[in-house]
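Enquirer: Here is a sequence together with a model predicted from it:
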Amino acid sequence: MSTGHVHDVVGIGLGPFNLGLACLADPVEDLDCVFLEARDHLAWHPGMMLDDATLQVPFLADLVTMADPTSRWSFLSYLKETGNLYPFYIRESFYPLRREYDDYCRWAAERLGSVRFGQAVTAVEHDGSCYVVTTARGEVFRGRRVVLGTGTQPRVLSCVRDAGGPAIHSADYLVHKQALQRLPRITIVGSGQSAAEIYHDLLGESPDHDYELVWLTRSPRFFPMEYTKLTLEMTSPEYTTYFQGLPAGTRDRLLREQRSLYKGISGDLVDAIFDLHYRLRVQGAGPRTTLMTGTAVTEAAWDGTAYTLGLHHDETGEDVSVRTEGLVLATGYAARVPDFLEPVRDRLRLDGQGRYLASAAYAVDHGGSEVFVQNAEEHTHGFVAPDLGMGAYRNSVIIAALTGREVYPVEKRIAVQSFGVPDHLRSVPR
């Protein structure tokens, strides 16, 4: 099926960022958008939908509020419509349950007229006047511009991937949880929130099973996320602008140094893990568990029954090994250029590592006005790329680029501190 209609924008993928764009574009009368999602319904990280898990950002970091607090697509509007506004108010927590946020996103997606589910994109081409997006159903959508919200892909240790075997990524944890709990030993690899949530979940149920738990992290300690206010100011428009102006090598170095700002564990969860250990100890149900910091997985072999993991301890320099039947990799995610973009690859700006080179307006085409990305620009815009709290800001910038005007005010400066050298301190060199 083909249509001659040309949209202003074809959005590909419907995670929270492109969904937020759809919400903010909804009332803009001169912006004709369609958003294509491969799945038949929206599900946000279903493999980590633990009952007690909360967002690591306040409810204000919803799809729209930081751009338009009056939007009908806000989290508070969702609560009002579903009869949960007063219970949320009485609960007195800024942090929604992860399951609640998932339901909120689905509530919005199912009410937007611009969303098309079950439309897996197979190719994006350019016919000389517009982009031609073809889906697995054989349908064709045409757009003057494209916004890519295809998300990131689970990152798997190369040695584990080469070894084969049934290792799972944290993205699929709940699907495999019961099978894991039947194994003698479960090893979790990772330093961040997902690793900690999985460890806490398995630790809490360990008295009802007979497994041993191992948690390995390369970090020198179990880092808590930094929540101090001056640090949080780095999730700001001006820090993003400052970061973009740095040399590529400096940006990459900073991202490595800033891991605790966005890849750490919530302080409450760190404390909850210790408190759970203490409670189990008092109850006489202390689990068999090993927690190792500063430890990297360097080798992996699968013998049909268990993995043998080669480990290197950074501080002592020792090389040891551990045998484990269950292996969970909470090793994060990475952006990549989808295969369906191959026909227009020559129109895209990519760096030497094959990563998008995004402009200040998140455009990645050579002209800087046709193809935009969501959460694929960490290396150019900084660690805030996956931050839900910056999604509405990025969408405000993208909509301004699409329409040629600031439909939603784009803040330029909100921080107390200066990033880089402020102009009034610059002087002419002697």
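Expert: Structure received.
Enquirer: contacts, neighbours, all on C-alpha from now
Expert: Noted.
Enquirer: which of the residues in the one helix or strand residue 268 maps to are buried?
Expert: Here residue 268, judged by DSSP states H and E, is contained in helix 267-282. Within helix 267-282, the residues that count as buried by 16 or more other Cα atoms under 10 Å are 269, 270, 273, 277, 280.
Enquirer: going on from that helix, what's the next piece of helix or strand?
Expert: That would be, after helix 267-282 and using DSSP H and E, strand 289-292.
Enquirer: what helices or strands is that following strand leaning on?
Expert: strand 212-216 (3 or more Cα pairs under 8 Å, 6 or more residues apart in numbering; DSSP states H and E).
Enquirer: how far out from the middle of the chain is the helix or strand just after the strand it packs on?
Expert: Using DSSP H and E, the helix or strand that follows strand 212-216 in sequence is helix 229-232. Relative to its parent chain, helix 229-232 has a centroid offset of 20 Å by Cα atoms, centre = their mean, to the nearest Å.
Enquirer: Structure two is appended below for comparative analysis:
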Amino acid sequence: MTAAPTTTYDLLGIGIGPFGLGLAALADPLDDVEAVFLDQRDGFSWHAGMLIEGTTLQVPFLADLVTMADPTSPYSFLAWLKATGRLYQFYIRESFYPLRAEYDQYCRWVAEQLPALRWGRRVTSVVRVADPASADGGYVFEVTAETGHGVERHVEKYCAKHIVLGTGTQPRLPAHLQGLEGAGPVVHTSDYLPHRAQLAASGSVTVVGSGQSAAEVYRDLLDGCGTGAGEHRVDWVTRSPRFFPMEYTKLTLEMTSPEYTDHYVSLPIEQRDVLAREQRNLYKGISGDLIDDIYDTLYRKSALGAEVPTTLLSDTEVTAARFDADGAGGAGEYVLTLRHAQLGTTAEHRTRALVVATGYAPTAPGFLAPGLGNLDHRGRFAVARDYTVDDDRRIHVVGGEEHTHGVTAPDLGFGPWRNSVILANVTGREPYATERRIAFQQFGLPVSADPRAETTASQPDEMEAAR
């Protein structure tokens, strides 16, 4: 059974993660935006497998869904604290960084208040169709979505003038760690919590990967390391040259700015790809407090006199993996081939279970009709400065433009600014102010070296030119 569209929406979002949810919250009070948002899940969930007790965001509470666009919004993190009676407790706590579990609860609270959200809708196609309300051959997007399964399956159709793609990313596993079958679990960090007890019970766990997620899992497993009852061994292997902290100095934070994004977008794509690798520590590093906590925990355990059953290996890559059914007295073990980058030497490492912290990869939605969305030479969306991927500037991307826009793409605090740009494009006005300059520094050379001349950025404001 197919439900025919009865409304042409100004905006239709596909995928409701934090960025899509923030866009829905900012669109909600606008009288000139009729919006709907679709997601195949049954409700909002944010990294449920990594909501380890006590872990915090790496950005302050101001980086919520809406505040950086509209500090007066009823959907702010502070509004949630007030509504749930936790504002004074958060104030007394004197920390800018919310717990991860708090952030998830806050997002769920916002989602419950937004009537534009439609859960349990799996989008299967997006095509262009003639706009019946247009006299000059205009078009709209027709979106097909499925609900239910089997005999309960229904098909719905929606029409919209603008599409926003917020389909997010999927867990990424290296090829040599895929398809391993053994006695112990092989778990991506996205699915860590449901397997935590099984991992600890395995007797030995190896965390493979770098960054905050790897560090949080290692720290969590470290609590049961060398404790007698339920004791297990935990090792950490990363190909990064060191267990590097996320750089959080203030002039570096200015790179999450409109000006730096203008500069980054203006660079050749080959140079952007190089920068993406070089700038990992700007947003993929470990919080300094967590690094210190890991060291202090190891120190505390070692002070008891016994050797702590753990090894931390940096600059070390897992190049192959297999399961040895006869290992560990017949219980079976995974055998990892490790290669040290500086030394060029290899060794084998045995473990009963694996936690893979190798991040996420963007997904190219298969529901877009051919020709909808410009692609680069590597098959990625060619995202313009204003976050559109089509010549008519009507298909927008949120959170999938790291290769074109750099460090601001995954940054929660920059999400409201990007959503403000999208809403300005949809409405033809600026419902939320979009700051053009917030940084003290300049990311390109001035036009003139004469200090008496006006210092104008050497790169044009591409977003302004596209308006």
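Expert: In hand now; what should we look at? All values derive from a computational prediction rather than experimental measurement.
Enquirer: Next, the TM-score between them, please.
Expert: After superposition, the two chains reach a TM-score (TM-score structural alignment, normalised by the length of the first structure) of 0.96; 424 aligned residues with a Cα RMSD of 1.5 Å.
Enquirer: quick revisit: got the buried residues of helix 267-282 of the first structure as CSV, with distance to residue 426 of the first structure columns?
Expert: Rendered in CSV, the data for those read as follows (distance: Cα to Cα, whole Å):
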residue, distance to residue 426 of the first structure
269, 44
270, 43
273, 48
277, 54
280, 59
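Enquirer: Where in the first structure does stretch 156-170 of the second structure align, residue-wise?
Expert: Under TM-score structural alignment, the counterpart of stretch 156-170 of the second structure in the first structure spans residues 139-153.
Enquirer: sorry, back to before: average gap between the helix holding residue 268 of the first structure and the second structure?
Expert: Compared with the second structure after the fit, helix 267-282 of the first structure shows a mean deviation of 0.7 Å (mean Cα distance after the TM-score superposition for the first structure).
Enquirer: Which other helices and strands does that helix contact?
Expert: helix 193-205.
Enquirer: okay, the angle between the helix it packs on and helix 267-282?
Expert: 20 degrees (axes from the mean of the first three to the mean of the last three Cα atoms, to 10 degrees).
Enquirer: Map residue 280 of the first structure across to the second structure for me.
Expert: Per TM-score structural alignment, residue 280 of the first structure is aligned with residue 301.
Enquirer: For the closest residue in space to that match that isn't next to it in sequence, which residues are in contact?
Expert: Of all residues not flanking residue 301 of the second structure in the chain, residue 308 sits nearest, at 6.6 Å (Cα to Cα, 6 or more residues apart in numbering). Shown in contact with residue 308 of the second structure (Cα atoms under 8 Å, 6 or more residues apart in numbering): 225, 226, 298, 301, 302.
Enquirer: Over to residue 415 of the first structure?
Expert: By Cα under 8 Å, 6+ apart, the contact list for residue 415 of the first structure reads 233, 236, 238.
Enquirer: Map it across to the second structure for me.
Expert: Using TM-score structural alignment as the criterion, the counterpart of residue 415 of the first structure in the second structure is residue 439.
Enquirer: Now do the same for its match: helix, strand or coil?
Expert: At residue 439 of the second structure the chain is in coil, as set by DSSP: H, G, I helix; E, B strand; the rest coil.
Enquirer: Go ahead and flag the most central residue of the first structure.
Expert: residue 386 (4.5 Å; Cα atoms, centre = their mean).
Enquirer: Please say which position in the second structure that residue maps to.
Expert: Per TM-score structural alignment, residue 386 of the first structure is aligned with residue 410.
Enquirer: Residue 76 of the first structure too?
Expert: Match for residue 76 of the first structure (TM-score structural alignment): residue 78.
Enquirer: just residue 177 of the first structure next, same as before
Expert: Residue 177 of the first structure maps onto residue 196 in the second structure, by TM-score structural alignment.
Enquirer: cool, and residue 234 of the first structure?
Expert: In the second structure, residue 234 of the first structure lands on residue 255 (TM-score structural alignment).
Enquirer: what's near enough to touch its match?
Expert: Counting by Cα under 8 Å, 6+ apart, residue 255 of the second structure touches 261, 407, 408.
Enquirer: Measure how buried the last one is and give me the count.
Expert: In other words, residue 408 of the second structure. 22 (other Cα atoms under 10 Å).
Enquirer: Helix, strand or coil: sort out the residue lying closest to it once chain neighbours are set aside for me.
Expert: Spatial nearest neighbour of residue 408 of the second structure, chain neighbours left out: residue 256 (5.2 Å); criterion: Cα to Cα, 6+ apart. Residue 256 of the second structure carries the three-state label coil when classified by three-state DSSP.
Enquirer: wait, residue 256 of the second structure sits on residue 407?
Expert: Yes. Look at residue 256 of the second structure against residue 407 with Cα atoms under 8 Å: they come within range, at 6.4 Å.
Enquirer: Looking at the two, which is more packed in?
Expert: Neighbour tally, residue 256 of the second structure and residue 407, criterion other Cα under 10 Å: the higher count belongs to residue 407, 25 against 20.
Enquirer: that's a helix at that one, yeah?
Expert: Yes. Using three-state DSSP, the secondary structure at residue 407 of the second structure is a helix.
Enquirer: Any figure for the gap between residue 347 of the first structure and residue 314 of the first structure?
Expert: In this structure, residue 347 of the first structure and residue 314 of the first structure are 43 Å apart, going by Cα to Cα, to the nearest Å.
Enquirer: What of residue 191 of the first structure?
Expert: From residue 191 of the first structure over to residue 314 of the first structure (counting by Cα to Cα), the distance is 15 Å.
Enquirer: Look at those two and report which has more neighbours.
Expert: Set residue 191 of the first structure next to residue 314 and count neighbours by other Cα under 10 Å: residue 191 wins out with 27 against 15.
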